[in-house]
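Peer 1: got a structure for you, letters missing:
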């Protein structure tokens, strides 16, 4: 992967081979298969774990990895070609471990357009997971609630999404298509696994938290500002139930790679739809709600991963 040399660039040497790691932002690069292969081989040489499930954790949600056993952690800055998380609440490390008998990998923090990264950098880890043998991807983020029925602290199962940056040409599949990952024109009408979505409801019922679980349409905006009232009203008209600044690129690439996807959004604030409303959203509030719901989410994800393994649901 070619990146411009900058003060933030670093190199990592192992076995006589030196790599310039992708610690620069804003590179309009298109990652090559060799870039993905190099990073994958480095990780496979560093860990005995062979994950089947990848969990991508958004702001304040990295605590979900804490219940894993036999853990092995790698800082992003130590992994060849990996970007670095710059957002508060994104710890910036890969955690390999076991949930029950299921080998998993957790991203404690992910990457965003608003940090200055290109979409090939934002989605770089997903293709690494594919090459490592991952079959299912769980993407969990914080969102603002648009639907009037949603309350702060609710957990929304994502049944569909609207990719606003994609409408403007900011799409992770733009550029040359590598058939080794997927076809040129992937179908996205079934991006989120129906089986996994149904399983969330079942597990929520078993845990006694079904009242916290909603289902809806998520909209991605590029950020980093929270939405204006006019923008929020427009999103309501478009049929959006929640809005956030991440996740859709990773979901798109995961689906392109043939991975099974589940998306969950934690409602951390109510989006303002009224000019007279005094409350203003802020990132500290997002992190507080994530901490409040950490235990519920940990239990939910733990049982979800275990149940997926037991039922051996097909990866489609």
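Peer 2: Good, I have the coordinates. Since the model is a prediction, treat every value here as computed from it, not as a measurement.
Peer 1: going by C-alpha atoms from here, please, whenever you check contacts or count neighbours.
Peer 2: Will do.
Peer 1: what sits against residue 49?
Peer 2: Taking CA atoms under 8 Å, 6 or more residues apart in numbering, we find residue 49 in contact with 96, 97, 103, 104.
Peer 1: measure it to residue 56 for me?
Peer 2: Separation of residue 49 from residue 56 (CA to CA, to the nearest Å) stands at 17 Å.
Peer 1: and stretch 114-121, which residues are buried?
Peer 2: The neighbour-count check on stretch 114-121 (16 or more other CA atoms under 10 Å) flags 114, 115, 117, 118, 119, 120, 121 as buried.
Peer 1: from those, pick the one nearest residue 67.
Peer 2: Checking these against residue 67 by CA to CA gives residue 121 as the nearest, at 28.2 Å.
Peer 1: residue 300: which element?
Peer 2: If you go by DSSP states H and E, residue 300 is part of helix 294-311.
Peer 1: and that helix, which residues are buried?
Peer 2: Going by neighbour count (16+ other CA under 10 Å), the buried part of helix 294-311 is 294, 296, 297, 298, 300, 301, 302, 303, 304, 305, 307, 308.
Peer 1: same check, this time on stretch 191-207
Peer 2: 191, 192, 193, 195, 196, 197, 199, 200, 201, 203, 204.
Peer 1: coming back round to it: any chance of the buried residues of stretch 114-121 in a markdown table, with secondary structure and distance to residue 225 too?
Peer 2: Shown next, in a markdown table, are the buried residues of stretch 114-121 (DSSP: H, G, I helix; E, B strand; the rest coil; distance: CA to CA, whole Å):
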| residue | secondary structure | distance to residue 225 |
| --- | --- | --- |
| 114 | helix | 9 |
| 115 | helix | 12 |
| 117 | coil | 17 |
| 118 | coil | 18 |
| 119 | helix | 19 |
| 120 | helix | 22 |
| 121 | helix | 21 |
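Peer 1: below is structure B, check it against A:
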């Protein structure tokens, strides 16, 4: 069980052992000993869990070792086990720890490492983000083709060298395209946050090859690759980025865009999960 003192805050702790303990908690509390797929639900994507299949168990994330309640409105703070019609078990993570919360990278990627410890070999990461391409509209889902990590941090510790070629699986992106051929792709830039990017920072992101700006996902994707998982990433464009959009940015705008787009993007995500 999780306690007020998070074991990941101990520098001497083995984060993979903590993840194994968390996986044991999930198996005990859900009655599901193995998961095949893991899905992290970012802003706007929460309704997808209802459409994937039959929910067999739901539990507060803070009952699981290493997890804590999410700090951000729009994240539900639960872990859910869902059985798809084709018999696969999906671990739905509604408890993301963001890098800007200053809990350390171990806490940020704990959900991914836990998912791998439950047996999941596919990691689907979703987020709400700002779009740089001016023709993108709020409420539009975009596949992540690659990322640029602007946090100056990494979940890898010591001399751990992990290849990130094809980090966001070409195979899974092609599968998503068969379900919705209109899906566009873009390179995601993870900024530290929690402040939104300045127009100059958005111009920088564009200049170095970015199309999407946000505050999550990249560190999680690196940890998922280290764990040997195949990764699919989706961004919901909740707004155009600063300098592209002329009005001020707000979290309320992000939540509203997610609420309006929720039924469409959730149905899309459920169809993709069903095809995995």
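Peer 2: Happy to help now that I have it. Here the structure is a predicted model, which means the values were calculated and not measured.
Peer 1: quick revisit: which ones among the contacts of residue 49 of the first structure lie within helices?
Peer 2: The subset of the contacts of residue 49 of the first structure located in helices under the criterion DSSP state H is empty.
Peer 1: widest-spaced pair of those residues?
Peer 2: It's 96 and 103 that sit farthest apart of the contacts of residue 49 of the first structure, by CA to CA, at 7.5 Å.
Peer 1: in the second structure, which spans are strands?
Peer 2: For the second structure, applying DSSP state E gives strands covering 37-40, 54-60, 78-83, 89-93, 122-131, 140-149, 184-190, 212-214, 230-240.
Peer 1: dump the ones you listed into JSON lines; add mean neighbour count and distance to residue 48 of the second structure as well.
Peer 2: Supplementary listing: the strands of the second structure in JSON lines, determined by neighbours: other CA atoms under 10 Å; distance: least, CA to CA, whole Å:
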{"stretch": "strand 37-40", "mean neighbour count": "26", "distance to residue 48 of the second structure": "10"}
{"stretch": "strand 54-60", "mean neighbour count": "16", "distance to residue 48 of the second structure": "12"}
{"stretch": "strand 78-83", "mean neighbour count": "23", "distance to residue 48 of the second structure": "11"}
{"stretch": "strand 89-93", "mean neighbour count": "26", "distance to residue 48 of the second structure": "9"}
{"stretch": "strand 122-131", "mean neighbour count": "26", "distance to residue 48 of the second structure": "11"}
{"stretch": "strand 140-149", "mean neighbour count": "22", "distance to residue 48 of the second structure": "13"}
{"stretch": "strand 184-190", "mean neighbour count": "22", "distance to residue 48 of the second structure": "20"}
{"stretch": "strand 212-214", "mean neighbour count": "27", "distance to residue 48 of the second structure": "21"}
{"stretch": "strand 230-240", "mean neighbour count": "26", "distance to residue 48 of the second structure": "13"}
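Peer 1: setting aside sequence neighbours, what's the nearest residue to residue 147 of the first structure?
Peer 2: residue 241 (4.7 Å; CA to CA, 6 or more residues apart in numbering).
Peer 1: give me the number of residues near the alignment partner in the first structure of residue 199 of the second structure?
Peer 2: Per TM-score structural alignment, the equivalent position to residue 199 of the second structure in the first structure is residue 229. Residue 229 of the first structure: 15 surrounding residues under other CA atoms under 10 Å.
Peer 1: for residue 94 of the second structure, same thing?
Peer 2: Neighbours of residue 94 of the second structure (other CA under 10 Å): 26.
Peer 1: contacting residues for it?
Peer 2: Applying CA under 8 Å, 6+ apart to residue 94 of the second structure gives the contacts 40, 41, 42, 46, 75, 76, 77, 78, 79, 80.
Peer 1: of the strands of the second structure, which is nearest residue 5 of the second structure?
Peer 2: Short answer: strand 54-60, nearest of the strands of the second structure by CA to CA, at 16.8 Å.
Peer 1: between strand 89-93 and that closest one, find me the angle.
Peer 2: Angle between the axes of strand 54-60 of the second structure and strand 89-93 is 30 degrees (criterion: axes from the mean of the first three to the mean of the last three CA atoms, to 10 degrees).
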